[in-house]
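S.K.: Just a sequence and a predicted model for now, questions to come.
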Amino acid sequence: MNVKGIHHVSALTANAQENYRFYTEVIGMRLVKKTVNQDDTSVYHLFYGDEKGNPGTELTFFEIPMAAQAHQGVSSISSIGLRVKNDAALEFWKDRFDKLGVKHEGIQTRSGKKYLDFEDPEGQRLSFVSDEKNAGVKAGIPWDRSPVSQEKGATGLGPVRLTVRKPESTVRVLTEILGFKETDRKYPSSVEGQPDVRVFEAGEGGNGAEVHLEERTDLPPERMGRGAVHHVAFRVDDEAELKQWVSRINELQIPNSGFVDRFYFRSLYFREPNGILFELATDGPGFDTDESLDSLGESLALPPFFESKRKEIEAGLKPLDTKTK
């Protein structure tokens, strides 16, 4: 058993309304599910993705009102990649960010591909990565009602960067347990005196299946808060395979969540030795299980096991207008 690539990445926001505005109006992603954190139903869980939230396109946020600003450090998921069709799309985004006042760097080449690094209003670190020279895991299809054209829009998740102090223990989990393979495409650290960043890929490979591993000896542990990433999820086929993973992780005596039913997918959670939370998630059932494709994300969606508490849950949430204009 090997994972197929990145399923989703989940991060933290302190302001769901502003988060929704940025990721739909500025970045042009589709809100495919407005629901609640299943471990704390008093806060929102927002899922952004391509036209239907296909696996490998989902960037999600837990709203934690009043969350302090995250402090960057090791034992962290320190950057989230978003794929775009080609190099020309990066030029479009650079110009768009200039016009809209979004903090960004210049276009750079790393590991043979072009990147545009930027931050959201809460300091979340992201990168657009060009698929022009990419092969491997298939990209998604941007929503045709996005304010950004399908030619320039985000087509899915790209590489995620893990920043750790002791890389070899993380390498063992990636390669010996999850089935990643190290490539020969390492690239220099952005910090002088630090080791090169190593590139690993799963399944078919490519931008949708890459983990970049950064070793940093000059940083304290990350302090979680708004602008930080909570966990990264990797793709497995279905529930039957996930249950095999549960058995395997248990056999390895790795503390874990056991099988978890998230309704839209099934999950297993565990921490790798540097403390980063990994999830394995199934490709289905999907986000159109309880909503039509045309109206995804417009209303508060609750899994059946929370439906009896809808009135109580809705009463505890601040209204969030996500109706498509």
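M.R.: Sure thing, it's come through. The model shown is predicted, which means the values in this text are computed figures rather than measured ones.
S.K.: okay, CA-based contacts and neighbour counts for the rest of this
M.R.: Noted.
S.K.: Can you list the residue ranges for helices in the stretch 51-200 of the chain?
M.R.: Along the stretch 51-200 of the chain, the stretches classed as helices by DSSP state H, counting those that start in this stretch are 87-100, 167-172.
S.K.: next, the one to line up against it:
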Amino acid sequence: MPAFHHISLLTKNHKQNVAFYTELLGMRFVKNTVNQENNRMLHYYYGDYTGSPGSVVTFFIVPHLGQRYDHNHFLATIGLNIPTNSLSYWQNRLENKGILVTRKKNQIFFDDPDHVGIILTEVAEAPLKPELQVKNDIPADKQILGLASTQLHVSDLAATTDFFKKYLDWNVIDSTITLSKTEHLELYQTNTTEKTRMGRGSIDHIAFAVKDDKALNDLYQKAQEQNWQIEEIISRGYFKSLYIREPGGNRLEFATMSPGFTLDEPLESLGESFALPPFLADKRAEIQANLYPID
């Protein structure tokens, strides 16, 4: 089971976003739906062929989104794993498309159109299984495997470190939480009291994978007992989620592994139509009529 489930960000330009993550990075557009907190806002999901937990990057589409200001607390960077012997392929592919790339050992660094830092890390892992491979121009043995890392920037590093230890029994060693042999979190102390302002390329939350409903409910009860800042526990249809603000103010989600994205459309045609989970299906006409206009 992966440690990460998905990562969710904000973008302004939906066409640019889709082109970058599907055409350039080769991820599948697995879900075109709405932000369930604001049904006027589109929510795009990208991942491997099935949109399996651990492979997914999502974006809320906000047409008039302003510049982001990362100050007292924020999440930063999307780390992605790529298979053995694929780093040079990716460097060449990106550079041939005019992307500025920095290479260091087994990693390459570059930015997406919203100036989100992307890190591709070559790991000693086999390519995606055939059933997870996306049908595109990227060779099967070079395709992105899934999420590798992100960064939490916090105003009180000790308090956030204590949260991860007490709540999840995760140790911070040299500013890093090792989640698996290919997944990790990096923690950084901020040095300003100026408030963060969300904008283009802001990361709304990072989500961690939870086995099932029982495990999620156990986490919910533990958060209550330890008095952490719980936002909500709720079904998203595709998975059930628990949202918590860690002491530094960053939003964390814990999401179940199932039922997955075939809940409301067939695997073969994921992302090809506007999808709504069953509990929103009867509001389809109203939701579609009130979506924020996009180009």
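M.R.: That came through, no problem. This one's a predicted model, so the numbers in the text were calculated from it and none came from an experiment.
S.K.: could the helices of the stretch 51-200 of structure 1 go into CSV alongside distance to residue 180 of structure 1 and mean neighbour count?
M.R.: Output for the helices of the stretch 51-200 of structure 1, formatted as CSV (distance: least, C-alpha to C-alpha, whole Å; neighbours: other C-alpha atoms under 10 Å):
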stretch, distance to residue 180 of structure 1, mean neighbour count
helix 87-100, 27, 16
helix 167-172, 9, 16
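S.K.: With distance to residue 54 of structure 1 added, can I get those in TSV?
M.R.: Listed next are those as TSV, based on distance: least, C-alpha to C-alpha, whole Å:
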stretch	distance to residue 54 of structure 1
helix 87-100	21
helix 167-172	27
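S.K.: Among the ones you listed, which comes closest to residue 244 of structure 1?
M.R.: helix 167-172 (19.6 Å; C-alpha to C-alpha).
S.K.: Who's the closest spatial neighbour of the most centrally placed residue in structure 2, skipping the chain neighbours?
M.R.: For structure 2, residue 7 is the residue whose C-alpha lies nearest the centre (C-alpha atoms, centre = their mean; 1.3 Å). The shortest distance from residue 7 of structure 2 to any non-neighbouring residue, by C-alpha to C-alpha, 6 or more residues apart in numbering, is to residue 206 (4.6 Å).
S.K.: OK, contacts around the residue mapped onto the one you found from structure 1?
M.R.: Aligned counterpart of residue 206 of structure 2 in structure 1: residue 232 (TM-score structural alignment). Listed by C-alpha atoms under 8 Å, 6 or more residues apart in numbering, the contact set of residue 232 of structure 1 reads 6-10, 77, 277-279.
S.K.: Now for these: which two are most distant?
M.R.: Across the contacts of residue 232 of structure 1 (C-alpha to C-alpha), the longest gap, 14.7 Å, separates 7 and 77.
S.K.: hmm, back to that, out of the helices of the stretch 51-200 of structure 1, nearest to residue 321 of structure 1?
M.R.: helix 87-100 (22.2 Å).
S.K.: Cross-check the contact I'm expecting between residue 166 of structure 1 and residue 215.
M.R.: Yes. Residue 166 of structure 1 lies in contact with residue 215 (C-alpha atoms under 8 Å); the separation is 6.9 Å.
S.K.: Kindly provide the distance from residue 287 of structure 2 to residue 260 of structure 2.
M.R.: Distance of residue 287 of structure 2 to residue 260 of structure 2, computed by C-alpha to C-alpha, to the nearest Å: 22 Å.
S.K.: what's near enough to touch the alignment partner in structure 1 of the residue nearest to the centre of structure 2?
M.R.: With the correspondence set by TM-score structural alignment, residue 7 of structure 2 lines up against residue 9 in structure 1. Residues in contact with residue 9 of structure 1 (C-alpha under 8 Å, 6+ apart) are 58-60, 80, 229-233.
S.K.: what about 7 Å?
M.R.: Residues in contact with residue 9 of structure 1 (C-alpha atoms under 7 Å, 6 or more residues apart in numbering) are 58-60, 231-233.
S.K.: Surely it is in a strand?
M.R.: Yes. Counting by DSSP: H, G, I helix; E, B strand; the rest coil, residue 9 of structure 1 falls inside a strand.
S.K.: Nearest residue to residue 27 of structure 2 in space, please, no chain neighbours.
M.R.: In space, and not counting its chain neighbours, residue 27 of structure 2 is closest to residue 47: 5.2 Å by C-alpha to C-alpha, 6+ apart.
S.K.: Check the burial of the one you found by counting its neighbours.
M.R.: By other C-alpha atoms under 10 Å, the residues close to residue 47 of structure 2 number 29.
S.K.: still on that earlier bit, if you count surrounding residues, which of residue 166 and residue 215 of structure 1 has more?
M.R.: Comparing residue 166 of structure 1 with residue 215 by other C-alpha under 10 Å, the one with more neighbours is residue 215, at 22 against 16.
S.K.: gap between the aligned residue in structure 2 for the more buried one and residue 71 of structure 2?
M.R.: Under the alignment (TM-score structural alignment), residue 215 of structure 1 pairs with residue 189 in structure 2. Distance of residue 189 of structure 2 to residue 71 of structure 2, given as C-alpha to C-alpha: 11 Å.
S.K.: The equivalent of residue 273 of structure 2 over in structure 1: neighbouring residues, count only.
M.R.: Alignment note: residue 273 of structure 2 maps to residue 299 in structure 1; criterion TM-score structural alignment. The number of residues packed around residue 299 of structure 1, counting by other C-alpha under 10 Å, is 15.
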